[in-house]
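Here is my input; please provide its structure:
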Amino acid sequence: MAILDQAGRRPIDDAPGLPARRLAAGLIDEVLRARTALDETYERMSPAFGLDAADAALARAIAITAFRRLGTIQHAINTRLERGSPRNSGPFEPILVAAAAQILFLDVPDHAAVDLAIRHLHEDGRSARYAALGNALLRRLAREREAILGETADPFADTPPWLAESWRAAYGEEVAAAIAASHAEEPPLDLTVKSDPAGWAEKLGGIVLPTGSVRLRERQPVPGLPGFTEGEWWVQDAAAALPARLLAPKPGERIADLCAAPGGKTAQLAAAGANVTAVDRSAPRLRRLRANLERLGLTAEIVATDAATWQAEPFDAVLLDAPCSATGTIRRHPDAAWTKTPEDRDRLVALQARLLNAAARLTKPGGRLVYCTCSLEPEEGERRIEAFLGANPDFARAPVRPEDIGGLGEAIDAAGDLRSLPHQLRGETARLSGWTGFYASRLIRL
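Next up, the predicted model:
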């Protein structure tokens, strides 16, 4: 059965599963075209589709898988289109990418992925002209799936060339390849608990990591887990929890958390008893921070302003989690690999420099300053701190010690800074291994 669209112009196919594929292809198209984050795009687009929870989750899973394996998918499609992708074909490419993600990497019957993609192609006059081409291509992908997945052992197959080159230069071929390979795995779910990590690990079916975070063995809907409503823990990648621990907050200290939203680090500082001022320029993100603190039963002063220009009485300690290219989060947010460019990185470096100078002004003599980014790029980490220390002789490093981070000395670089890499922190399985790529430097104002 089909219904007409609101303008009464074209029948809309209401086949089961097709609305989810419409959203998945729309997300892929919008993220790549506008270079926006998948999570934000999903939050903005999904309400208009009116999907139930299962279909919404399927659409998101298709899009995430497409970005996680986009290099492999595009290679498989492009090498099987003799004349390349047709021009002026509307949504032809994102529809095929979404279908290929299902055929090659998801537990979706081939016939369903192909049939729904062809129905979707027919909904737009530009792509409908190439429905037969799309049908033949997708059926070929299904027939040749094993050959496609075994075509290459290149660990950089799903990494944009500029990132592969950057990681080779920074870490060497072997480590760069390990980083790229780790991004193929679904990420684990880590929690920061207020107290008793071992007890909560037992209750939630998890394991306690050396750093004190709890890692769940199985992914489950977070709001339904014990302790969520009571505010006993919050979701936070194990590496993302380290910068606040490096700051070593003490009860009663005045601490500024700059670029604070959505508030995981703010919660850590507040839970330690510090008097926290959380600063962020994004009002929507600060609303999430307030909601998170309310659920957790924690308090902080919240300031909606640009941290680069904010002025206040100097603090005992300052934490700056600076905006960055987020290449350390690719395993959790695979779209980041395909929406960022070297130019984005270089633009962010200038912003990081301004924010770091502002953080320095807010640190009182004898106070502590931790600068961090979730980036693998040295321009946003090691080189930023070297430039800062060269221009600010009143600051010096307080080197990170293995005991500060659960004995994980492999995550400390030669200068004494934190440098976690996605392939570190080996666990029982590939999915239970790894963490976000983070850089953090702990400084003291002399």
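
hey, let's count contacts and neighbours off CA atoms from now on
Noted.

Show me which strand runs longest in this protein.
The longest strand of the chain (DSSP state E) is strand 363-373.

before we move on, which element is A396 in?
In this structure, A396 is located in strand 395-397 according to DSSP states H and E.

about what we covered before: neighbouring contacts of the longest strand of the chain?
243-244, 246-247, 314-324, 326, 356, 359-360, 380-381, 438-446 (CA atoms under 8 Å, 6 or more residues apart in numbering).

Give me the buried subset of those.
With neighbours counted by 16 or more other CA atoms under 10 Å, these contain buried members at 243-244, 246-247, 314-324, 326, 356, 359-360, 380-381, 438-445.

From the residues you listed, which land in helices?
Among these, the residues falling in helices (DSSP state H) are P243, A244, L246, L247, L356, A359, A360.

and this one, so I can compare the two:
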Amino acid sequence: MSKTGLPPRRAAHHLLEEITGEGRLMSELIGGGALDHLAAEDRARAQRLATDALRGADRADRMLKPYLKKEPPETVQNALRLGVIELVSGEAAHGVVNAYVEIISLNKHVSSFKGLTNAVLRRISEEGEKGWNKRANPLTPGWLRQPLVAAWGRKSVEGIEAAHFAGAALDLTAKGDASVVAEAVGGVLLPNNTVRLKDAGQVSALPGFETGDWWVQDAAAAIPVQVLDPKPGMKILDLCAAPGGKTMQLAASGAAVTAVDQSHSRMARVKENLKRVGLKADCIISDAFDFTDDGFDAILLDAPCSATGTIRRHPDLPYAKDGSEFMELIEQQERLIDHALTLLKSGGKLVFCTCSLLPDEGEIQIDDALERHEGLTVDTATREKAGIDPAWFTEEGGIRLRPDYWADLGGMDGFYIAVMIKP
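Okay, the predicted model is just below:
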């Protein structure tokens, strides 16, 4: 670990620059080696700093605004955001201020702002945690907030934003008895039998990791398979399978599972996960539209989507994206539903799900699918499973999950789920 703390701070600043300026995702940056030059402890600190700054960016900006005559360049604003996050969390003001002044000084394009950086962060240090706590929860960037308010109403969106700001606990899906896993890891059981840990520490050090007793999976992400209700011997296709949490759920039921994904690296991860937990599935690397085997009893289609339901875990998303690619994703989802139906036997189940908060990627997709396919119906018989509140049932027969649901238990990712029956 660095003695000065400057390397992880510079790395965190670089992450913010790439996310807010270049539209790149945190996972893409870290997977591409953006933090590989740091020691392990500094890597963790840099990622944590950047994540916290993104999660609290709107609140940080509001705290900074009284001290800025006009908004500085984004590079400076990102340094100030990081400084705010550290100062309000109790870091020594002297070290924090000096570090971000140096970061600005080292950038010739904005070095003239080092005096402003110094003055503003010193003022923020005087406000400290008290000033931070009197500000409202951070708002979602406007390009996403507007459609969310239109869909769910302002009060509900405020609840969603509170869940986003709070972040996410670690959720585990048990291969066997969930209560045994909960006791072993010191977690609590959620209504759908997901095990939740608030302070998990290192995942691989938890009891049951080496023996494959569980895998990491948000509670909401476990519900699509639970409402599919797989049975031993069923022939089930997991289309767009990576990273494999749902594949493992299906395999654990005793079903004969075929997992398809077009990414070699992501499918390698699916195979690794299956091996660790001692489960089997036929893993095929293929574009979903090129896969033509048919006669499946059930298909799980976790379609590519905006991922707006995962902001609790990925606060970079609303800063890296602007919604411009959503129409292409929506059209792809339509095509995937149509293709999946050709692979399903008559009377078979198609579970469509997306980790999205947008009705265009959920409720509206199902309405449109029912119009395109005569005789296609939505099965509501399994909606009672998985501890689902009837208030989450939707008009067309699906299930809407939101981050503000189970708020007293720590929330969940946003998801939409519907079970369709092929005529």
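
So after superposing, what's the score?
Once superposed, the chains reach a TM-score of 0.94 (TM-score structural alignment, normalised by the length of the second structure), with 422 aligned residues with a CA RMSD of 1.9 Å.

Can you get me the start-to-end distance on stretch 49-64 of the second structure?
Terminal residues of stretch 49-64 of the second structure lie 18 Å apart, using CA to CA, to the nearest Å.

what does stretch 241-261 of the second structure give?
End-to-end distance for stretch 241-261 of the second structure: 6 Å, by CA to CA.

Which position in the second structure pairs with G231 of the first structure?
In the second structure, G231 of the first structure lines up with G212, judged by TM-score structural alignment.

hmm, I was thinking of G328 of the first structure
Taking TM-score structural alignment for the superposition, G328 of the first structure sits opposite G309 in the second structure.

Confirm W310 of the first structure sits in a strand?
No - going by DSSP: H, G, I helix; E, B strand; the rest coil, the assignment for W310 of the first structure is coil, not a strand.

how about A308 of the first structure, what does it touch?
R354, L355, N357, A358, A359.

now do T211 of the first structure
A238, L242, I405, G406, G407.

ok, now K65 of the second structure?
For K65 of the second structure, the contact set (CA under 8 Å, 6+ apart) comprises E71.

likewise L370 of the second structure?
So L370 of the second structure contacts L376, T377 (CA under 8 Å, 6+ apart).

swap in the one 10 residues further on?
Taking CA under 8 Å, 6+ apart as the contact definition, T380 of the second structure lies against G397, G398, V419.

tell me, stretch 45-63 of the second structure lands on which residues of the first structure?
Against the first structure, stretch 45-63 of the second structure falls on residues 58-76 (TM-score structural alignment).

picking that back up, how close does the match of G231 of the first structure get to K108 of the second structure?
51 Å.

So which of the two has more stuff around it?
The neighbour comparison of G212 of the second structure against K108 (other CA atoms under 10 Å) goes to G212, with 17 against 8.

Which secondary structure state is assigned to that one?
coil.

related to what we said a few turns ago, considering the contacts of A308 of the first structure, which possesses the most neighbours?
Result: A359 is most packed of those (other CA under 10 Å), 27 neighbours.

Show me what that one aligns to in the second structure.
Applying TM-score structural alignment, one finds that A359 of the first structure aligns to A340 in the second structure.

Let me see the contact set for that match.
So A340 of the second structure contacts I299, L301, L350 (CA under 8 Å, 6+ apart).

any idea what the first one aligns with in the first structure?
Think I299 of the second structure. Match for I299 of the second structure (TM-score structural alignment): V318.

Surely that match touches A358?
No - using CA atoms under 8 Å, V318 of the first structure is not in contact with A358; the gap is 10.2 Å.

Can you tell me which of the contacts of A308 of the first structure is closest to L27 of the first structure?
Within those, distances to L27 of the first structure taken as CA to CA reach their minimum at L355, with 32.2 Å.

picking up where we left off before, what's the average per-residue distance for the next helix or strand after the strand holding A396 of the first structure once overlaid on the second structure?
Using DSSP H and E, the helix or strand that follows strand 395-397 of the first structure towards the C-terminus is strand 418-420. Mean deviation of strand 418-420 of the first structure from its aligned counterpart in the second structure after superposition (mean CA distance after the TM-score superposition for the first structure): 0.9 Å.

Could you tell me where strand 418-420 of the first structure falls in the second structure?
Aligned using TM-score structural alignment, strand 418-420 of the first structure spans residues 399-401 in the second structure.

List the contacts of the matching stretch.
Applying CA under 8 Å, 6+ apart, the contact partners of stretch 399-401 of the second structure are A220, R383, W392, F393, T394, M412, D413, G414, F415, Y416, I417, A418.

what do you get for stretch 81-97 of the second structure?
Under CA under 8 Å, 6+ apart, the answer for stretch 81-97 of the second structure is 13, 49-50, 52-53, 56-57, 60-61, 100, 117-118, 121-122, 124-125, 128-130, 132.

and if you look at stretch 79-95 of the first structure?
In contact with stretch 79-95 of the first structure (CA under 8 Å, 6+ apart) are residues 21-22, 25-26, 28-29, 78, 117, 120-121, 124, 126-127, 129-130, 134, 137.

make it 6 Å
Outside stretch 79-95 of the first structure, the residues that touch it by CA atoms under 6 Å, 6 or more residues apart in numbering are A25, D29, R126, S127.

what do you get for stretch 248-261 of the first structure?
Against stretch 248-261 of the first structure from outside (CA under 6 Å, 6+ apart): 273-280, 285-286, 289, 315-320.

what about I255 of the first structure, which helix or strand?
Using DSSP H and E, I255 of the first structure falls in strand 254-258.
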